[in-house]
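Student: fold the stuff below for me.
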Amino acid sequence: MTESSEITEMEKPTISIEKELRKSYLDYAMSVIIGRALPDVRDGLKPVHRRALFAMRELGNTYNRPYIKSARIVGDVIGKYHPHGDTAAYDTIVRMAQTFSMRYPLVDGQGNFGSMDGDSAAAMRYTEARMTKLDQEIVADLDKDTVDFVPNYDNSLEEPSVLPSKIPNILINGSEGIAVGMATKIPPHNLTEVINGLIALIEDANITIHQLMGIITGPDFPTGGFICGRAGIREAYETGRGVVIMRSCTHVEPRSKNSESIVITEIPYQQNKATLVEKIAQLMKEKRITSIAEIRDESDRQGVRIVLDLKRDEIPDIVLNQLFKMTPLQKSFGIILLCIVNNKPEVLNIKQVLEHFLAHRRTVVYRRTAYELRKAEEKAHILEGLKIAISNLDEVVELIRASANPAEAKAELKSRFELSDIQAQTILDMRLQRLTGLERDKIIKDYNEIIEKIAWLKKVLGDDDLVIQIIREELDQIKEEYGDERRTEIIDAPDDILPEDMIIPEEMVVTISHTGYIKRNPLNLYRAQRRGGKGVKGMTTLEDDFVTNLYTASNLDTFLFFTNTGKVFWRKVYELPLAGRAARGKAVVNLLELGKEEKVAAVLPIADLANVDDSQTVLTVTKLGRVKKTSITEYKRPLRKGKLGLTIKDEDEILTAALTTGDDEIFLVTKNGLSIHFHESNVRTMGRLAAGVKGITLAEDDEVVGVSVIKSDDSILTVTENGYGKRTAVAEYKLQNRGGKGVFAIKTSERNGKVVGVLPVVDEDQVMLIANSGKVIRMPMDTIRIIGRNTQGVRLINLEDNEIVVGMSMLAREEEMVEDIEDNDNSAD
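Tutor: Model prediction:
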């Protein structure tokens, strides 16, 4: 090696490959973060979306003009602004046109733009597109120096660095992207709610996130559905990160052969419908879900409709719970409010997102106003020259005629009237028609108007409150023009129907209507009222239907359903349908395999049925006065199709059932007001199939309507159909042998009406009375004084015309209840 070559080798710089790779990778990462993957907080757009909309605007491809081939749009996007593949640009346009992907689509597509089943859009040469009307609010004032323009990739054109959007697109359409070491996932929201939130922030800059959540309630997905719970929303809005649970919208439809169908009408956001159907079908094939007989996708242009036909005797709630756990009918959405703020990625809370948008709008309005002021001053300058010309018209005309050429005329005008170059040129360019009287008046009018406009624009630039007022007015206009209702409903996380060891015990109210509809509700839906109150609506019923039975029990209890024919069925409380307080519930025939003329006559809740012993017995009573005691152990082995519980004689049917301990007293009352009080030892324990013995001797037109198991400290509450009743001490009813005719418990006068039923009560008890209209009143017993057996009683509930009391039930004594006490001046003693 020569000396010169050795010197050359020494002069070459030494570069650390580790440092070079680190620098190069960081440059690449920032390029991806800033230039590709994350949206700008101001307009909510990634560069590719912004370039696509700008290219469509430059093409004149607006909502009120004809569609343009998508291939033409893609060509302009990648040829002028976005130097990447045509597939990426076209996919961007396709997604902005999909109504199931964008809450407020930014592209109006014509042709096949894909489907919820995952079908790809047609090739770009087959589809056409144009901007939506909403896009005009995103690009509005773009030509008024409202935003900065930067050179495109080859410095041949300029493109906006951000769009002057009037709409908070970052929230209403959301965004999703994966950068290097970070990702964003912003859900779509409702435009009306977001604008209301912005207005609230304008009115009170110190508004809290909790207060904002009362306005912006949560994400609003284009596919609808439910969001279960608010904890994830609160966490995301406060910290910028959170997880919400999306759930499909379903309902149950009855079908032939005593079976039902689950119908899915809305699915979680970004869920492929075809994949969902395939998943359910696969679970059916693998027999992991055995309750579904058939699955059909009946979706059409009107919307989603997936039908799941259930097998007979299947509980829809349980099947839905399996589907929610094993299929994408329920899925999570991880919220990450990450966006570009001042050229840096930043995770924001909901208030910061709104603040950055308002700051952007303030900048846009200031720059737009300054631009309009410059243009107005330029126009005023020209009009000042024209005004001078028409004020000295004859002299101007004579000067121009005397000039040898335009340059000389221009110089003379500038010298004579002290005009600027542009003013003199405008006078020379003025057409002769502008010398008419009307045109001269119009110049004066235009000049006065432009002077007023200049004054207003200067006032805006000098007053921040006016800028804020302008922003608010524009937001109100946007809301008026584009606002709509929410599609996604936010609900409390519903109780799942799970195996018993995973169910939290909860007191429930179970109601059964006259035509056989059953439902359960949490007990806290009902409120306590004073005697004589107007009541609270417990069930919406038809004219020919009314509530006949109401029970309170834990959701872990077992219900024994005794039918009028003597058959008994077993169901857990959590298997009963959960419905709203005003809903009718579901038909019992869909829960039990009842015969053609069979109906539920009595329901008995049993706690821990599997572990009961023979210390308790089930007392059954028929309406013709037959009584029977059977050990509870006779009912320990449930059969879903039911068993014969006792033998019923002709023209008789079961009235009710109750638990006894072997040392209780039994009290029967008839509809004509007669009662009999005897010790249960008078009735021997019999087998499950026995018919029972006579409990009371009835008159020909009478029947038993109430049965009570008496404790020594109890008083007897008797209620009549016209809303009257009374409490009477047990001592007032002497013990008799069973089978007698009994004594009067209450007078069944025209005022009182017939007897509805009886209950043993003490002061700590609370009783629910139900009318045939569905009205329910919750009544503490300490508000009803104890009176004698021969009295007519007092008013317990105020009834409307054609209303009568049809049922009563006592709430659990150990439950702590909060009374909503309402004084009622119309209550009668």
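Student: hey, let's count contacts and neighbours off CA atoms from now on
Tutor: Noted.
Student: immediately after the strand or helix carrying Ile777, which helix or strand?
Tutor: In this structure, Ile777 is located in strand 775-780 according to DSSP states H and E. Per DSSP H and E, strand 775-780 leads on to strand 794-795 as the next helix or strand towards the C-terminus.
Student: spatially central, which residue of the chain would that be?
Tutor: Glu489 (0.9 Å; Cα atoms, centre = their mean).
Student: so how far is His189 from that residue?
Tutor: 12 Å (Cα to Cα, to the nearest Å).
Student: who touches both of those two?
Tutor: Common contact partners of Glu489 and His189 (Cα atoms under 8 Å, 6 or more residues apart in numbering): Asp220.
Student: now for the helix or strand hosting Arg440, which elements pack on it?
Tutor: Assessed by DSSP H and E, Arg440 sits inside helix 437-461. Using 3 or more Cα pairs under 8 Å, 6 or more residues apart in numbering; DSSP states H and E as the contact definition, the elements that helix 437-461 packs against are helix 350-391, helix 464-482.
Student: same thing but 7 Å
Tutor: Contacting helix 437-461 under the criterion 3 or more Cα pairs under 7 Å, 6 or more residues apart in numbering; DSSP states H and E are the following elements: helix 350-391.
Student: can you name the element that comes right after the helix it packs on?
Tutor: Past helix 350-391, further along toward the C-terminus, the next helix or strand under DSSP H and E is helix 393-402.
Student: check which residues of that next one are buried.
Tutor: Residues of helix 393-402 classed as buried by neighbour count (16 or more other Cα atoms under 10 Å): 396, 399-400.
Student: following up with a second sequence; could you model it the same way so I can compare the two?
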Amino acid sequence: MDTIDKTITVDISDLLGDRFGRYSKYTIQNRAIPDARDGLKPVQRRILYSMFLAGNTPDKGYRKSAKTVGDVMGNYHPHGDTAIYDAMVHLAQPFKTNQPLIDGHGNWGSIDKDPAAAMRYTEARLSSYALELLQDIKKDTVKMVANFDETATEPVVLPARLPNLLINGVSGIASGFSTNIPPHNPRDVVQACVAYLNDEDISNQDLIDIIQAPDFPTGCEVMDIEGIRSMYTTGSGSFMMAARVEIERPSKHNVQLVFSHLPHNAVKQQIVVALQEIVLNKDIDGIVEARDETDRKHGPTGARIVVELKKGLSDEQIDSIIAYLYKNTDLMSHYRANMTAIVNGSPEKLDLKRFVSSYINHQRDVIRRRTQFDLARTKERFHIVEGYIKALNRLDEVIRIIRESKDRKDAVEQLTEQIDLTEVQANAILDLRLYRLTNLEIESFQKEWLDLQKTIKHLEGILASPKRLDKVIQTEMTEYVKLYSHPRLSPLKRQTKELNVDVTMTIPEEEVYVVVTKNGYIKRLSKRAYMGIERVNAINLKLGDSVQETVLTKTTDTLLMFTASGMYYSLLVHKLPEGKWKDEGTPLHTVVSMPAEEKIVSLIPISTFETDQLLCFVTVEGLVKKTALSEYRTDRSVAVKGVRIKEGDELKHVFVTTDDHRMVVTTQRGYIGVYQQAEIATTGKSSSGSRVISLTRNDRVLHAYPVEQDVPFQVVLFESHGFFRVVPSQRLPEKKRGMKGTQAWKGLGSDGWIVGSLMAEGMQRGACIIDNQTIQGFEIDVSQSSAPLPFVTLEPQSVVTGLVWMPEK
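Tutor: Coordinates of the predicted model:
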């Protein structure tokens, strides 16, 4: 026989689209999205049904989880055992759902995200609440279909005598669809269903007024009524969950913040670690310690996280700390709801009324099918009892017929012919035991016949009247929910907490000194430590390094650090590492995200950005730029561009000023220029500025200072060979912007230059760096003298390469 080859040509894109479409439909309908009627995914439904058939119910002992997983995998769910057991674990965890469907025994995980023990160790049985979902399943209340290998049947949906989808909530991700439905209070959900039964035209808003908001098993606070209303009206919405906080003031201990009732799905241990990192990194001051004091008495869904505060904090400071912790940890988090469920075989985003109506329609179908089942069984029994009564009224004749019959078949035929019985009735009479022929039993048959008549009438009345059917649903649902009713666990706050975080509120205000070196080391000194410094040159620096700048500031201030490339970094002063004068300090790149090759040129402490002050930038090539200080406020911890620097140029100095000030600029070749700042236009952050001073060949800007109008001053210049000269302001005429300055030090040779300048009077103490290696202290009397005077004695061939000046104590 010849083999016929058949090749089918198909476009790969069409093939992939078709296959992925089938896969998506499977994941949506049979894996990730719950049914709106019973609120269960297929694997969850199969677990409950398998345990029910196995008799693994609350009135019996626990059974190994591995047995349940094996039964489910072998009979209904041909997937991995891990997926089935994970679903079991979720159904058993009381901090995940309001009403666990599985009663677990052993280690089933914790709110710290500890995993459950292996299935061979844990034991489980159905919870009493799960039986409410399975109730009447043997009365043909739901459609049954064949399992994957057609060896058994399984339910398409459970009867679900309580609205489980809203009571327990669910989350899942499918292809193109996802769902995230929060849990609700059982009593509130049932009340909403009853309201719908009484009035199908009830508005969605009326149902919202009944349910109000989700109710989480952890008891966290729920906030933002607008977000919740959006969830119930459109099927999508976001609202806030927050842990509850209490302020405890023990008599012999510091004030404590006690956080409990964590947000839904928050991991307690991760919150504790985040709090401890805040304390360790000193992200906020005022906190001594964070610890976890949760124990058994707080239950599986409870928590007690204690944050101990420093003494002496005001109520405003405590409120600011609480706001900071809420904002920067999972003590407060968003719940982004997506109310998607399977309705009539398709995924649908539902509003609250659609949820309720889908469940009620399902219950109508369940009760109708149950009533039809009970009516059929009742009619069967009524028919048999009717036959008993007929036979007992002619008992002697019945006995005679039976005795004269050849066999059972003959007896059935004779009874149906002579006594006017049906075959079913005749067989029932033959099965009747003799003791049932007593007078007492005969009366019981008559009573049962009357009772069956009433039952039939009642059941037929339910089927004939939609109102009576709805009344049955209402009565039973109200009775069932009583066992699971409890007051709301999650308090509802109409508005979201205002997290007004003012970190400075939590920082004790203290005057400190910040020291930065030329090679990029920084440290913070307390004022007490600074006052104890005896010699400026006692600092311990690496070879070639020197103190570049020291500023007096406060721990509550913001420090702006400008680099030679025109970038700047913003940092709260209290976050700087504290050190001693003799320490070399901490590398700047470990404090802020700054490249090692960057050089800090200016430190600007800012107490407030709400001011009319300006920042003035001066480059080594003599360009100047003014920008409003308020533009430099930033919450970013990375580099931000402060000024645009042209190629070959670099930023030299930055200072705070106003337009009422003059500007004094000094250069390395001994020129000093005095200019009016009002002539310099105020521009934005990204500009490069304009020329303020013209420079001679090989000259560079050394420093710049703001000076008040009409106030005399004097500039002290320090030359590289160890001499200084005082230049009074009377000898420094004002210049127009862009002009060359006044030559204040004439006769500088090619081997000499100005290494530093200072605006000061009286006695001055400082230190000089010789040959980039040694530091030598000096003390000079700055007087009105124009003649160069020595400030340090140098060895032949040695030069001064830098100066160190400290603020006055």
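Student: what's the TM-score once they're superposed?
Tutor: After superposition, the two chains reach a TM-score (TM-score structural alignment, normalised by the length of the second structure) of 0.60; 502 aligned residues with a Cα RMSD of 2.2 Å.
Student: hmm, back to that, give the aligned range of the helix holding Arg440 of the first structure in the second structure.
Tutor: Aligned by TM-score structural alignment, helix 437-461 of the first structure falls on residues 439-463 of the second structure.
Student: average offset of that stretch relative to the first structure?
Tutor: If you overlay the two and look at stretch 439-463 of the second structure, the average distance to its match in the first structure is 1.0 Å (mean Cα distance after the TM-score superposition for the first structure).
Student: and the contacts of that stretch?
Tutor: The contact list for stretch 439-463 of the second structure (Cα atoms under 7 Å, 6 or more residues apart in numbering) reads 368, 371, 375, 378, 382, 385-386, 389, 468-469.
Student: now the buried members of these.
Tutor: Counted by 16+ other Cα under 10 Å, those give 368, 371, 375, 378, 382, 385-386, 389, 469 as buried.
Student: give me the distance between Leu157 of the first structure and Trp456 of the first structure.
Tutor: Distance from Leu157 of the first structure to Trp456 of the first structure, counting by Cα to Cα: 35 Å.
Student: I should have written Lys375 of the first structure there, sorry.
Tutor: In this view, Lys375 of the first structure and Trp456 of the first structure are 14 Å apart by Cα to Cα.
Student: next one: Phe54 of the first structure
Tutor: For Phe54 of the first structure, the distance to Trp456 of the first structure under the criterion Cα to Cα works out to 31 Å.
Student: sorry, back to before: tell me the one of the contacts of stretch 439-463 of the second structure nearest Tyr232 of the second structure?
Tutor: Distance to Tyr232 of the second structure, by Cα to Cα, is smallest for Leu469 among the contacts of stretch 439-463 of the second structure, at 27.7 Å.
Student: which residues are in contact with the closest one?
Tutor: By Cα under 7 Å, 6+ apart, Leu469 of the second structure lies in contact with 462-463.
Student: next, count neighbours for the counterpart of Tyr49 of the second structure in the first structure.
Tutor: In the first structure, the residue paired with Tyr49 of the second structure according to TM-score structural alignment is Phe54. The number of residues packed near Phe54 of the first structure is 22, by other Cα atoms under 10 Å.
Student: what about Phe54 of the first structure, which SS state?
Tutor: Counting by DSSP: H, G, I helix; E, B strand; the rest coil, the backbone at Phe54 of the first structure sits in helix.
Student: can you check the one 3 residues further on too?
Tutor: With three-state DSSP as the basis, Arg57 of the first structure sits in helix.
Student: look up how far Asp154 of the first structure lies from it.
Tutor: 20 Å.
Student: more neighbours: those two, which one.
Tutor: The residue with more neighbours, out of Arg57 of the first structure and Asp154, is Arg57; 16 against 10, by other Cα under 10 Å.
Student: which stretch of the first structure is the helix or strand hosting Tyr569 of the second structure matched to in the alignment?
Tutor: Taking DSSP H and E as the criterion, the element that holds Tyr569 of the second structure is strand 567-572. Strand 567-572 of the second structure corresponds to no residues in the first structure, going by TM-score structural alignment.
Student: list the buried ones in that strand?
Tutor: Within strand 567-572 of the second structure, the residues that qualify as buried by neighbour count (16+ other Cα under 10 Å) are 567-572.
Student: check stretch 287-300 of the second structure too.
Tutor: 287-292, 294, 300.
Student: again with stretch 74-91 of the second structure
Tutor: When neighbours are counted by 16+ other Cα under 10 Å, the buried residues of stretch 74-91 of the second structure are found to be 75-77, 81, 84-85, 87-91.
Student: same list (the buried residues of strand 567-572 of the second structure) but as a markdown table, adding distance to Asp451 of the second structure.
Tutor: Listed next are these as a markdown table, based on distance: Cα to Cα, whole Å:
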| residue | distance to Asp451 of the second structure |
| --- | --- |
| Met567 | 93 |
| Tyr568 | 91 |
| Tyr569 | 89 |
| Ser570 | 87 |
| Leu571 | 86 |
| Leu572 | 85 |
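Student: OK, contacts around the aligned residue in the first structure for Ile211 of the second structure?
Tutor: Alignment of Ile211 of the second structure against the first structure is given by TM-score structural alignment, with Ile216 as its counterpart. Going by Cα under 7 Å, 6+ apart, Ile216 of the first structure touches 193-194, 197.
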